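1. Just to be clear, the model below is a prediction. Sequence and coordinates:
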Amino acid sequence: MSSVGQRALLAWHVHGSWMQALVAGEHRYLIPVNAAKDADGRGLLGRDWPQAREVDADRLRDEDIDLVILQRPEEIELTERWTGRRPGVDVPAVFVEHNAPRPLAVDSVHPLAERSDIPVVHVTDFNRLMWDNGKAPTMVIDHGIADPGMRYRGDIAAAATMINEPLRRWRTVGTDLLAPLGARVPIDVWGIGTPALAERDWPGVHAQGDVPGPQLWQDVARRRVFLHTARWTSLGLSLLEAMFLGMPVVAVASTMAPLVVPAEAGVVSADVETLASALEGFVSDPSAARAAGKAARDFAVAHFSLDRFLRDWDRLIDDCCR
């Protein structure tokens, strides 16, 4: 077992942005890699994470592991097969639940609901409330991201949004809302798979492709307002990034969004006409947009800092490893 303070943590590379925040801590992060480099062994995927290192799946049995950070149900079996240790029995483990429950909003039973030996760590209060967690111990550790800085310029009178795979995920991420909203204000859309939006030929909706940060942040922050269309996802890091950049927000009132966009930072509504009017209002009033953007940034810095995220995780890691 590692010395107190620095622990050896086994975690799969599942969600890149969340993982980037986790590996910014002081621990040693063991990232499984296999020959296929498939979902069970992606490794680092070229990421520059100094505290993390790839470990071949067939060598994990030789590694000292203080805590397993599970993110998918199948990783329970993978851990036992690759390390020879049972999560929650032979080695401490936690399960990070990144998603809102599906397919049912309130009646979905969590895969670990019958286990009391592996705590479930939700990333939002909404998710913990809506999942049926059974007898699993639960807690919430809110997202944290490295502050990209106040970059808002708002010199382009358009809305920006970030949606990965908009056609495949469709109503879940609110892609269908782009057409009626784009008819009122121009909307630039960044993300994986966004060039396919050209097939729809929606007036006012312009696909910008998958652009890496910090160039992405520079481009997005030139738009007057940020649009968050998701109906049923967990709290999107793109929304938090936009708030950190100092952008005013117009968001669909679903899942956690109403609780992280204060009234002074933008408009949250379930009415499409209200969303469209809010977009028009910010696009036509740069001073109001700047004021709301400042409030958005202040809230994000206060609630979603990387330092707070790492402190919360350090407390949990120490509790689990005692």
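-> Everything's here; your move. Residues are numbered from 1 along each chain as shown.

2. When you work out contacts or count neighbours from here on, use the C-alpha atoms and nothing else.
-> Noted.

3. leaving aside the residues next to it on the chain, what's closest to the residue of the chain most remote from its centre?
-> Distance from the C-alpha centroid of the chain, by CA atoms, centre = their mean, peaks at Asp62 (32.1 Å). Closest residue to Asp62 apart from its sequence neighbours, by CA to CA, 6 or more residues apart in numbering: Thr83 at 7.7 Å.

4. okay but that neighbour is in contact with Arg61, surely?
-> Yes: assessed by CA atoms under 8 Å, Thr83 is found in contact with Arg61 at 4.1 Å.

5. neighbour-wise, which of those two wins?
-> Per other CA atoms under 10 Å, whichever of Thr83 and Arg61 has more neighbours is Thr83, with 20 against 16.

6. Quick one: residues contacting that one.
-> Leu60, Arg61, Asp62, Glu63 (CA atoms under 8 Å, 6 or more residues apart in numbering).

7. OK, contacts around the second one?
-> Read it as Arg61. Residues in contact with Arg61 (CA under 8 Å, 6+ apart) are Trp82, Thr83, Gly84.

8. mind running it again at 10 Å?
-> Counting by CA atoms under 10 Å, 6 or more residues apart in numbering, Arg61 touches Thr79, Glu80, Arg81, Trp82, Thr83, Gly84, Arg85.

9. Please report the distance of the fifth one from His27.
-> With the distance defined as CA to CA, to the nearest Å, Thr83 ends up 19 Å from His27.

10. sorry, back to before: pipe the contacts of Thr83 into TSV and attach secondary structure per row.
-> Formatted as TSV, these follow (DSSP: H, G, I helix; E, B strand; the rest coil):
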residue	secondary structure
Leu60	helix
Arg61	helix
Asp62	helix
Glu63	coil
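
11. out of those, which one sits closest to Gly191?
-> Distances from Gly191 to the contacts of Thr83, taken as CA to CA, are shortest for Leu60 (34.6 Å).

12. sec struct for the nearest residue to Leu44 once chain neighbours are set aside, please.
-> Of all residues not flanking Leu44 in the chain, Glu54 sits nearest, at 6.4 Å (CA to CA, 6+ apart). Assigned with three-state DSSP, Glu54 falls in the strand class.

13. another structure for you, compare them:
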Amino acid sequence: MAFSQTNRRSVLIWHVHGSWMDSFVVGGHRYLIPVDTPHDPDGRGLCGRDWPTAQEIRMDELRDQDIDLVVLQRPHELELTARLSGRRPGIDVPAVYVEHNTPRPFVVESPHPIGERDDIPLIHVTDYNRLMWDNGRAPTMVITHGVADPGHLYTGDVAAAGAVIDEPLRRGRTVGADLLGQFGDAATVDVWGIGAEGLNDPLHRRPGVIGHGSLPTDLLMKELAHRRVYLHTARWTSLDVPLLEAMFLGMPVVAVASTMAPLVVPPEAGVVSADLDTLRAALSGLVADRYLAEVVGTAARDYATEHFGLDRFLQEWEQVIQAQCAPGP
């Protein structure tokens, strides 16, 4: 997708969610990514990612940078931006807030951290999230995920399920890590993600569940494409990008019916249910029938490419960026 260089903006944004950033930073602007020596959560920088239009900026250099827009993703970034850049988001510099998560700590009664402000648009990544958060006075909109098409790589030659779960031991029931053992009784489950290797620890090991740790996106896509089914276990997370990426690959899906999953996995693309027996039967059935898995996976890919393409995502973000950076009346 081509963008006019005359409308190229300098966007300050922290590296918080790598998979979402993979899509966001190809929008044709100049993306300023804070970095510090510890490479802690406020200074991760690029983390080795290949983002040609992104530039690492040391924390102590932010005051000297031209910044057209701040994209906030965590509550403390309001104070962090003001302290490091000398500019208050929404007052001295245009800002938007991207909410990646479902409400916490309460399902329907959690006020959003910027809900009392009407000068910073609140952008949710799913309709479900916007519905469930108490958004207060903040102007809201939804820009759903956009995924760069990895191609129809599915082979399904490994008779096992693949899953991507970051920090399954720490996040526990939230990501459905406690369910993995029950699914492992129905089929082998290979799990990738940050800290997933901890599932192999004797204290946490479950029959049929194998943790493989984290991989770069391109290698992860190749590994997933060999597995016959994608398994999505999360109870209370937003819409995981790896679920969409698996659908792009052409993988059939077996998913816990929670948050946005029932709305993005149509019946022809897999099985979504809150009944574990139904999910276990679907998992074992798809793993056993390679032809059926391929047909269902093709339907999953068709749906994903129609609804979660990268061009649509970038076009919607371009409209937001230019609107926020336009001169005031």
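-> Now that the structure is in, tell me what you want to look at. Note that the structure is a prediction, hence the values are computed from the model and not measured.

14. rewinding a little: next, count neighbours for the residue nearest to Leu44 of the first structure.
-> Glu54 of the first structure has 17 nearby residues by other CA under 10 Å.

15. what's the aligned partner of it in the second structure in contact with, if anything?
-> The criterion is TM-score structural alignment: under it, Glu54 of the first structure has Glu56 as its aligned partner in the second structure. Glu56 of the second structure is in contact with Tyr31, Leu32, Ile33, Pro34, Val35, Asp36, Gly43, Arg44, Gly45, Leu46, Cys47, counting by CA under 10 Å, 6+ apart.

16. Tell me the spacing between Glu56 of the second structure and His29 of the second structure.
-> According to CA to CA, Glu56 of the second structure and His29 of the second structure sit 14 Å apart.

17. likewise Gly162 of the second structure?
-> Taking CA to CA, one finds Gly162 of the second structure at 35 Å from His29 of the second structure.

18. Between the two, which has more neighbouring residues?
-> Using other CA under 10 Å, the more surrounded residue of Gly162 of the second structure and His29 is Gly162, with 25 against 20.

19. Checking the aligned residue in the first structure for that one next. Helix, strand or coil?
-> By TM-score structural alignment, Gly162 of the second structure lines up with Ala160 in the first structure. Secondary structure, three-state DSSP: Ala160 of the first structure is strand.

20. Report the contact partners of Ala160 of the first structure.
-> Going by CA under 10 Å, 6+ apart, Ala160 of the first structure touches 186-190, 205-206, 208, 219-228, 242, 247, 249.

21. which two from the contacts of Glu56 of the second structure end up farthest apart in space?
-> The most widely separated members of those are Tyr31 and Asp36, with 16.3 Å between them, by CA to CA.

22. Who has more neighbours out of these two?
-> Between Tyr31 of the second structure and Asp36, Tyr31 has the larger neighbour count (other CA under 10 Å), namely 26 against 16.

23. SS state for that one?
-> Secondary structure state of Tyr31 of the second structure, per three-state DSSP, is strand.

24. Quick check: closest non-adjacent residue to the counterpart of it in the first structure.
-> In the first structure, Tyr31 of the second structure lines up with Tyr29, judged by TM-score structural alignment. The shortest distance from Tyr29 of the first structure to any non-neighbouring residue, by CA to CA, 6+ apart, is to Ala52 (4.4 Å).

25. The one you found: what's it in contact with?
-> Listed by CA under 10 Å, 6+ apart, the contact partners of Ala52 of the first structure are 8-11, 20, 23-25, 27-31, 43-44.

26. rewinding a little: enumerate every residue touching the match of Tyr31 of the second structure.
-> 7-12, 22-23, 49-55, 65, 67-69 are the contacts of Tyr29 of the first structure under CA under 10 Å, 6+ apart.

27. And for Val70 of the second structure?
-> Applying CA under 10 Å, 6+ apart, the residues near Val70 of the second structure are 10-14, 31-32, 77-78, 81, 87-90, 93-97, 321, 324.

28. Could you check how far the alignment partner in the first structure of Leu69 of the second structure is from Phe95 of the first structure?
-> Counting by TM-score structural alignment, Leu69 of the second structure lines up with Leu67 in the first structure. Per CA to CA, Leu67 of the first structure is found 11 Å from Phe95 of the first structure.

29. Find residues that contact each of these two.
-> Common contact partners of Leu67 of the first structure and Phe95 (CA under 10 Å, 6+ apart): Pro87.

30. Relative to Val229 of the second structure, how far out is the closest residue to Ile67 of the second structure other than its chain neighbours?
-> Computed as CA to CA, 6+ apart, the closest residue to Ile67 of the second structure that is not its neighbour in sequence is Ser10, at 5.2 Å. Applying CA to CA, the value for Ser10 of the second structure to Val229 of the second structure is 41 Å.

31. Please say which of the two ends up with more neighbours.
-> Comparing Ser10 of the second structure with Val229 by other CA under 10 Å, the one with more neighbours is Val229, at 36 against 18.

32. wait, doesn't Trp51 of the second structure sit right on Val26?
-> Yes: between Trp51 of the second structure and Val26 there is a contact under CA atoms under 10 Å: 7.4 Å.

33. neighbour-wise, which of those two wins?
-> Each of Trp51 of the second structure and Val26 has its neighbours counted (other CA under 10 Å); Val26 has more, 18 against 15.

34. Wait, a strand at the more buried one?
-> No: membership of Val26 of the second structure in a strand is not supported by three-state DSSP, which gives coil.

35. can you tell me which residues contact it?
-> Taking CA under 10 Å, 6+ apart as the contact definition, Val26 of the second structure lies against Met1, Trp51, Pro52, Thr53, Ala54, Ala148, Leu310, Leu314.

36. Turn those residues into a markdown table, including distance to Leu279 of the second structure and secondary structure.
-> Shown next, in a markdown table, are the contacts of Val26 of the second structure (distance: CA to CA, whole Å; DSSP: H, G, I helix; E, B strand; the rest coil):
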| residue | distance to Leu279 of the second structure | secondary structure |
| --- | --- | --- |
| Met1 | 39 | coil |
| Trp51 | 38 | coil |
| Pro52 | 42 | coil |
| Thr53 | 42 | coil |
| Ala54 | 41 | strand |
| Ala148 | 29 | coil |
| Leu310 | 30 | helix |
| Leu314 | 35 | helix |
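
37. Tell me the secondary structure of Ile210 of the second structure, please.
-> Ile210 of the second structure carries the three-state label strand when classified by three-state DSSP.

38. if I look at the aligned residue in the first structure for it, how far off is Pro111 of the first structure?
-> In the first structure, the residue paired with Ile210 of the second structure is His206, using TM-score structural alignment. To Pro111 of the first structure, His206 of the first structure is 39 Å away according to CA to CA.
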